[in-house]
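Based on what follows, work out the 3D shape:
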Amino acid sequence: MGRKSTRIILSPIPGDGRCLFRSVVHGACARSGKPIPNEDLQRKLADELRSMVADEFVTRREETEWFVEGDFDTYVSQIRQPHVWGGEPELFMASHVLQMPITVYMHDEDVGGLISIAEYGQEYGKEDPIQVLYHGFGHYDSLQIQKT
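As a prediction, the model looks like this:
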C-alpha cells in the first residue's frame, strides 16, 4: 500500500474586515464543487453570509446571548457592519446557517505545521469540512487540506 500524502492549498483572503466571512464562502464553494467566486462576488457573498449569521444570532438568542461580549443587541448590530471582524461566535453561527462543518487551523511552530484549533457544526457531518486558517492576529484565509 502506498504512502498517503497531504496537499495543502492556501488561498489568501483580503484583510478588509470580511476575511472570516470571505474565507468561509470560499471554502463552502470549494467544498460544494462550485467555482471560486471572483473578489467582487466573494465580497457580496461574504456580506450576505454576514447578514444571515447576524439573523441566526437573533433566532438563537436564548442559547447565544450568554457568550457574546457586552450587550446582545449592540453586538448583533455591530456584526452586521461590513468592516467589523468576526470570530468564534460567527464561525459557530455560520456552520448553522450553511449546515456545514467548519474546522479552524492555526500554524504551530512546535509541530512544524498546522493544527486544528476549533471545530463547529459537527452535527452536520465530520467529513470534508470548510477549512479556514487563523493567523492569530485577527485574520483568516481559506484553506483546503486534501489527502491523496
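
C-alpha only now, for contacts and for neighbours.
OK.

check contacts around Tyr124.
Residues in contact with Tyr124 (C-alpha atoms under 8 Å, 6 or more residues apart in numbering) are 99-101.

And for Asp141, the neighbour number?
25 (other C-alpha atoms under 10 Å).

so how far is Phe57 from it?
Distance of Asp141 to Phe57, computed by C-alpha to C-alpha, to the nearest Å: 23 Å.

Likewise for Gly17?
Note on Gly17: its distance to Phe57, by C-alpha to C-alpha, is 19 Å.

Sequence B follows; please return its structure for comparison with A:
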Amino acid sequence: MEEAYLFQQMVWEQMDITSEHQRMIRRHHREKKELQARIQSMKNSVPKSDKKKRKQLLLDVARLEAEMEQRHQQELERFQENFPDNSDLDSITEDLAKMDIENQPPRVSSAQRRRERRAALERESLERIAKAEMEHMASFRREEEKKVAAILESKNLEMKDIPADGHCMYRAIQDQLVFSMTVESLRCRTAEYMQKHVDDFLPFFSDPEMGGTYTRDDFMSYCENIKRSASWGGQLELRALSHILQMPIEVIQADSPIIVIGEEYKKKPLILVYLHYACNLGEHYNSVKPLEAGAVGGAAPRLF
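Okay, here's the model as predicted:
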C-alpha cells in the first residue's frame, strides 16, 4: 500500500508538470495569434503601392516570427531541463496499468504527439513565410529589371552585372573608366576628397533612418570607414567621385527620374543602375554596356 501511495504521489506530481506544460503551450498559441493580429495591422498600414516599405515589412515580419519561434523553443528547452523526468511518463502509465490504479490514460504520449504536431505545423508555417517572401522579392525584382531594361533600351544600353560585395558602386564606376584605377584607389580618393571638403558634405550627412544629423567627428570617422571597409556608397560618395573624375554620373532607377550628379561637367556621363531588389542584401549598383546587337566582336566599348 505504501509503495502504491508513493507511486500515486509521483503520478500527481507528473500530472502537475503536464498541466504546467499545457499552460505554456496555450500561452505560446495565444502569443502567436496576437503576433498574427499585429502583423495584419502592420500590413494594413503600408500601402501596396509602396514597394520599398512593403519589402521592409516582409523582412520585419520574418524577423518578428523568427524571434518568437526562438523564444518559444528556448522556453520549451528550459522546461525540459527543469523537468527531465517528464519524458518518462509513458513508462509510468504502463506501470499504472499493471497496478490498476485509476486506469489513467496515456496522457504524456498524447501530449508528446501534440507537441510534435505543433512543431511540424510551425516549421511548415515558417517555410511558407520564407517561400512567400522569396516569391514577393522575386516578383519585385523581375518588375524592377523589366522597367530598367526599357529605360536602358531607349539609350541603346543594357545592364551589366556587378558583384554584390559591398564595393558594387565603386566597381560600376571602375567598369566604365578608360583608364585603370583600382577599387581601393577609388575608395581612398573618395574619402580624402570628402575629408578635404567636409563643409560641402557635412550638411547632407544624416541618419537615413532617423533623419538626425551627425557631428564633424562622426563624418570624419565615416570617411575613414570608406577607406578601410566594404561599406556601401551613396549620393555623397558619387558627388565626390564626380568631382574627382570631373564628369557627370547618371543614376537610373526603375520608379524614379534619372538622377544626374555633377551636371556642371560636360563630358559624357558614367551611367549606373540603382536597384532596390537586386539581391538578398537589398540595394545594389550595376554598370551598363551597349546593347549586344551593337557590340559585335568582343567586349563592349567603354562609355568614357
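
Aligned to Tyr193 of structure 2, what sits in structure 1?
The alignment partner of Tyr193 of structure 2 in structure 1, by TM-score structural alignment, is Glu56.

And for stretch 185-193 of structure 2, what's in contact with it?
Here stretch 185-193 of structure 2 makes contact (C-alpha under 8 Å, 6+ apart) with 170, 223-224, 226-227, 237, 240-241, 244.

Of the residues you listed, which belong to helices?
Applying DSSP state H to the contacts of stretch 185-193 of structure 2, the entries found in helices are 170, 223-224, 226-227, 237, 240-241, 244.

I'd like a version of those in a markdown table, one that adds neighbour count and distance to Leu35 of structure 2 as further columns.
Putting those into a markdown table (neighbours: other C-alpha atoms under 10 Å; distance: C-alpha to C-alpha, whole Å) gives the following:
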| residue | neighbour count | distance to Leu35 of structure 2 |
| --- | --- | --- |
| Tyr170 | 25 | 42 |
| Cys223 | 21 | 41 |
| Glu224 | 16 | 42 |
| Ile226 | 22 | 40 |
| Lys227 | 19 | 43 |
| Glu237 | 21 | 40 |
| Ala240 | 21 | 45 |
| Leu241 | 25 | 46 |
| Ile244 | 13 | 51 |
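
of all these, which two lie farthest apart?
Greatest spatial distance among those (C-alpha to C-alpha): Glu224 and Ile244, at 17.5 Å.

how about the residue nearest the centre of structure 1, what does it touch?
Among the residues of structure 1, the one closest to the centroid is Val24, at 3.9 Å (C-alpha atoms, centre = their mean). Neighbour list for Val24 of structure 1: 46, 94, 130-132, 142 [criterion: C-alpha under 8 Å, 6+ apart].

and of the residues you listed, the nearest to Glu65 of structure 1?
Closest to Glu65 of structure 1 out of the contacts of Val24 of structure 1 is Ala94 (16.1 Å), distances taken as C-alpha to C-alpha.

Report the contact partners of that closest one.
Taking C-alpha under 8 Å, 6+ apart, we find Ala94 of structure 1 in contact with 24, 49, 53.
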